[in-house]
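K.L.:
Coordinates for the following, if possible.
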Amino acid sequence: MSDLTDDGVHLLPAAETARRLGASPGTWDRFRRHWEELRVDRTRTGVHSRTLHRCGHFQVSLTGAFELLAHRPRGAAQPEALTDSFATDPVLAGLLRLLLEFAAELDDATLWDVHVHPLRELAAIETAAAPARRPDVTLAAQLLVTRDNAEGGARTLTTSDGTPVRTVTPDEPGTLLLTDDRRILHAQSAIRPVTASRPALRDLLEVTYSPA
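P.N.:
The predicted model follows:
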């Protein structure tokens, strides 16, 4: 975990994530199927790509107890709430507690605001994300759930002054990327189809921890 506190970045391999979560292939497959229930997110949709998205807001205490807060949509473009089955899935519960361990290494908060965003990216041609930073976020996590017919999608991580820290391209489901977002800028290269006749598909779970 020292690379997260020292450099602001930590990559947890898929096998280690599964071990830490106690997730068997069967429980992981059940968790993966939640992505089939996502809806189109109009705020992230372009001419050649679509993002399917939901969101949930939790409060997590230092003891590991957590509470799902009421969903308050802000306008038509706001993603819908997590389904009940997603919000209560044991894999999600285990992930929230695992991420709490990392967040506690970065800040001594006793209560955390946690936002959970499952999303599915569908790209017919190259789509990329510009550098971004969320200074109000302490810990940001991105879990790769599914990658199908997709290449690219390298995530370049730099300090706020542009110094390179690391470039990663998670390709194995279960890989978990952690960053200290107070210090790290993110940029993502294009994802594109390997076979042009069907779109690239990538399922991700993005989670952020901020002191409440």
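K.L.:
CA atoms for contacts and neighbours, from now on please.
P.N.:
Noted.
K.L.:
which outside residues touch stretch 115-134?
P.N.:
Stretch 115-134 is contacted from outside by 35, 38, 48-58, 153, 181-182, 184-193, 196, 198-209, using CA atoms under 8 Å, 6 or more residues apart in numbering.
K.L.:
So which bits of it are buried?
P.N.:
For stretch 115-134, the buried set under the neighbour-count rule, 16 or more other CA atoms under 10 Å, comprises 115-124, 126-127, 134.
K.L.:
In JSON lines: those residues, plus secondary structure.
P.N.:
Shown next, in JSON lines, are the buried residues of stretch 115-134 (DSSP: H, G, I helix; E, B strand; the rest coil):
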{"residue": "115", "secondary structure": "strand"}
{"residue": "116", "secondary structure": "strand"}
{"residue": "117", "secondary structure": "strand"}
{"residue": "118", "secondary structure": "strand"}
{"residue": "119", "secondary structure": "strand"}
{"residue": "120", "secondary structure": "strand"}
{"residue": "121", "secondary structure": "strand"}
{"residue": "122", "secondary structure": "strand"}
{"residue": "123", "secondary structure": "strand"}
{"residue": "124", "secondary structure": "coil"}
{"residue": "126", "secondary structure": "coil"}
{"residue": "127", "secondary structure": "strand"}
{"residue": "134", "secondary structure": "coil"}
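K.L.:
quick one more, to check against the first:
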Amino acid sequence: MAHFDPPTVAADQLDATLARQGYAVLGAAAVRAWLGLDAAALTALQPAWDDLPPDRYLKDGGRYRRRRHGCFVVEGEAVRPMPERPHYQPVEYNALHGGMRRWFAPLTDALVAQPAWTRLLQRTGAVVSALKGAQPWYVEAHPFRIDTTGGIGRPTPEGAHRDGVDLVAVFLVGRHGIKGGESRVFEADGPNGQRFTLTEPWSVLLLDDARVIHETTPIQPQTEGVLGWRDTLVLTYRAGGFLGD
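P.N.:
Predicted structure coming up:
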């Protein structure tokens, strides 16, 4: 299987790259520089991915996805947790699971209490403010584990899509014993696209959701019969309110 390296940029090129082409990728070292955090601070977040309940809403009958969900409002350096609410996407953004109000287990207190968690939300908020103008951002946070239960796991069972927000950030938290999981980004209104595989823990793909669509290809176990998984943190930022309000 062909493997394409991600088109990473330096942290100080993030805003310009995102504005120019609608997406940007930072490697792990650039993420640490961008966040002003060391590797240990990010590693401290990772135990949360071992405590994700199964997603009971998968319409393809799969049992390969585990997740939690939390909501925040980010305005400048201020990060306000919001009450639990369902995750909602219209069918025009998610043909498979759109139109449902899906209640997922909340983020754990241990995760949200980590200093790196607040820093992630603040710095990603600064990126979307640079792109779209400073304002309050309505943020949904989704820790995901996609595993190879049944022989295959589908990070985006809905296919190539937009999320109906202003910015999407996909952090790769880790990969274990898998092949596949290629990220694909396409112009929403043009022919151009990129394909690459994130492999470094705490690398990130940031997407201007109005300009590009994205998907991630299925994963399979590296060794037949041995469970593998791919952990990600997806943050979405939207102006004006949460989808479904």
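K.L.:
Which residue range of structure 1 does stretch 18-34 of structure 2 align onto?
P.N.:
Using TM-score structural alignment, the residues of structure 1 aligned to stretch 18-34 of structure 2 are 4-20.
K.L.:
Span of that stretch from start to end?
P.N.:
17 Å (CA to CA, to the nearest Å).
K.L.:
Would you mark the buried spots in it?
P.N.:
Neighbour-count burial for stretch 4-20 of structure 1 [16+ other CA under 10 Å]: 4, 7, 8, 9, 10, 11, 12, 14, 17, 18.
K.L.:
hey, where'd the strands end up in structure 1?
P.N.:
Secondary structure of structure 1 (DSSP state E): strands at 9-12, 39-40, 49-61, 66-68, 80-81, 111-123, 127-132, 139-148, 150-152, 155-159, 164-168, 176-180, 184-193, 200-211.
K.L.:
can you list those in CSV and add distance to residue 28 of structure 1?
P.N.:
Formatted as CSV, the strands of structure 1 follow (distance: least, CA to CA, whole Å):
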stretch, distance to residue 28 of structure 1
strand 9-12, 16
strand 39-40, 21
strand 49-61, 19
strand 66-68, 21
strand 80-81, 21
strand 111-123, 15
strand 127-132, 28
strand 139-148, 9
strand 150-152, 20
strand 155-159, 24
strand 164-168, 23
strand 176-180, 14
strand 184-193, 24
strand 200-211, 13
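K.L.:
Any idea which of the ones you listed gets closest to residue 24 of structure 1?
P.N.:
Nearest to residue 24 of structure 1, of all those, is strand 139-148, at 14.0 Å by CA to CA.
K.L.:
Output the residue interval of structure 2 matched by that closest one.
P.N.:
Mapping strand 139-148 of structure 1 onto structure 2 (TM-score structural alignment) gives residues 167-176.
K.L.:
Would you indicate which residues of that stretch are buried?
P.N.:
Within stretch 167-176 of structure 2, the residues that qualify as buried are 167, 168, 169, 170, 171, 172, 173, 174, 175, counting by 16+ other CA under 10 Å.
K.L.:
with structure 1 superposed, average distance for it?
P.N.:
Aligned to structure 1 and superposed, stretch 167-176 of structure 2 gives a mean residue distance of 0.5 Å (mean CA distance after the TM-score superposition for structure 1).
K.L.:
How about residues contacting that stretch?
P.N.:
46, 124, 128, 198-209, 228-238.
K.L.:
Tell me how many other residues crowd residue 61 of structure 2.
P.N.:
Counted with other CA atoms under 10 Å, residues neighbouring residue 61 of structure 2 total 8.
K.L.:
Next one: it from residue 186 of structure 2, what distance?
P.N.:
According to CA to CA, residue 61 of structure 2 and residue 186 of structure 2 sit 28 Å apart.
K.L.:
follow-up on the earlier one: and of the strands of structure 1, who's closest to residue 23 of structure 1?
P.N.:
strand 139-148 (12.9 Å).
K.L.:
Relative to residue 74 of structure 1, which of the strands of structure 1 is closest?
P.N.:
strand 80-81 (10.2 Å).
K.L.:
Where in structure 2 does the closest one fall?
P.N.:
Under TM-score structural alignment, the alignment places strand 80-81 of structure 1 onto residues 105-106 of structure 2.
K.L.:
So what touches the matching stretch?
P.N.:
53, 67, 68, 69, 70, 84.
K.L.:
With stretch 42-59 of structure 2 instead?
P.N.:
Contacts of stretch 42-59 of structure 2 (CA under 8 Å, 6+ apart): 63-68, 96-97, 102, 104-105, 108, 110-111, 114, 116-117, 143-145, 173, 202, 231.
K.L.:
again, only this time at 7 Å
P.N.:
The contact list for stretch 42-59 of structure 2 (CA atoms under 7 Å, 6 or more residues apart in numbering) reads 65, 66, 67, 68, 111, 114, 116, 143, 145, 231.
K.L.:
Please list all residues in contact with the aligned partner of the last one in structure 1.
P.N.:
Alignment note: residue 231 of structure 2 maps to residue 203 in structure 1; criterion TM-score structural alignment. Neighbour list for residue 203 of structure 1: 119, 120, 121, 144, 145, 146, 147 [criterion: CA under 7 Å, 6+ apart].
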